[in-house]
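Undergrad: quick one, fold the following:
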Amino acid sequence: MPRFFSPVLVFTGGALGTWARVAIFQFGETAGLITVNAVGTLILATLSGLLFHAHAPWATPVKLFLGAGVCGALTTQSTLALMTVQAGLGGLTLTVVSLVTGACAAVSGWLIGSALRPSPRSSC
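TA: Next up, the predicted model:
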């Protein structure tokens, strides 16, 4: 893959991730925040589990587009931090729910990706 193509993949994926985040936030800020972070984590963990040790020529473009681009733009740590501070004591609940949801999404995604990953071919 030509080196100049990498930023195009990240930019294009980022545009899609940003559009998805804005669309999801239309359903409410708190629910939207938890949803985008959980979905982004699930996608990234699934991708990581699936492409763990992948050396196929298509693996890097997929990681750049979906991982860095889509998931990078979809998820938002800064909004979580801001909403946590603005919510006062309710921010503690938001933080705990976000962390637990994110951890569950990460474990689930890794397990899904690992299950979908092709087995290495035996050299018999």
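Undergrad: contacts, neighbours, all on C-alpha from now
TA: Will do.
Undergrad: was I right about Thr76 contacting Thr35?
TA: No. Contact criterion C-alpha atoms under 8 Å: Thr76 and Thr35 do not qualify, at 10.6 Å.
Undergrad: so between the two, which is more surrounded?
TA: Legend: neighbour count by other C-alpha atoms under 10 Å for Thr76 and Thr35, higher for Thr35 (20 against 16).
Undergrad: now that one: how far from Ala115?
TA: 24 Å (C-alpha to C-alpha, to the nearest Å).
Undergrad: let's compare: structure for the following, please.
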Amino acid sequence: MNWLFVALGAAIGAPLRFLTDLAVQKRHDTVFPWGTFTVNVVGCLVLGLVTGAATAGAAPSSVQLFVGTGLCGALTTYSTFSYETLRLAEDGAKFYAAANAVVSVIAGLGAAFMGVALAEALWA
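TA: Predicted structure coming up:
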């Protein structure tokens, strides 16, 4: 039954990632991959929130599997982040490549910590 929670979450997360990336990139006329950045940071925030809720006993394993593993696993994308960073560097946009790498990691970790802190405030 656990695989079903993961599959259902992924079935929502993957199209949500695609549509979010499309919508965000359409609003920004720049080579910086704002769509991937957005889904990755939002995914880190949600995963932090679920992790904090699970630690506090407020999220059962089915929620962790559905939201954490399935939805966030399909919503976020390390491979696309890596590809886009490499593509920026190869195309001569080295500043954007470096900024994407550094800012994505800092923002992702910050969002995860904020999610955990929010969960602790809500359920501790």
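Undergrad: give me the helices and strands touching the helix ranked longest in structure 2, please.
TA: As far as residue count goes, and with DSSP state H defining each element, the longest helix of structure 2 is helix 94-123. If contacts are counted by 3 or more C-alpha pairs under 8 Å, 6 or more residues apart in numbering; DSSP states H and E, helix 94-123 of structure 2 sits against helix 34-55, helix 78-90.
Undergrad: quick one: buried residues of the longest one?
TA: By neighbour count with 16 or more other C-alpha atoms under 10 Å, helix 34-55 of structure 2 contains the buried residues 34-55.
Undergrad: for the closest residue to Cys72 of structure 2 other than its chain neighbours, list the residues it contacts.
TA: Residue nearest to Cys72 of structure 2 in three dimensions, not counting chain neighbours: Gly43, with 5.3 Å by C-alpha to C-alpha, 6 or more residues apart in numbering. Applying C-alpha atoms under 8 Å, 6 or more residues apart in numbering, we find Gly43 of structure 2 in contact with Cys72, Leu75, Thr76.
Undergrad: now do the buried residues in the longest helix of structure 2.
TA: Applying a neighbour-count criterion of 16+ other C-alpha under 10 Å, the buried positions in helix 94-123 of structure 2 are 96-97, 100-101, 104, 107-120.
Undergrad: what about the counterpart of Ser98 of structure 1 in structure 2, distance to Phe66 of structure 2?
TA: Applying TM-score structural alignment, one finds that Ser98 of structure 1 aligns to Ser104 in structure 2. The spacing between Ser104 of structure 2 and Phe66 of structure 2, counted by C-alpha to C-alpha, is 24 Å.
Undergrad: got it, and Ala99 of structure 2?
TA: Taking C-alpha to C-alpha, one finds Ala99 of structure 2 at 32 Å from Phe66 of structure 2.
Undergrad: run the chain-centre distance for stretch 35-43 of structure 1.
TA: Using C-alpha atoms, centre = their mean, to the nearest Å, we find the averaged C-alpha position of stretch 35-43 of structure 1 to lie 5 Å away from the chain's own average C-alpha position.
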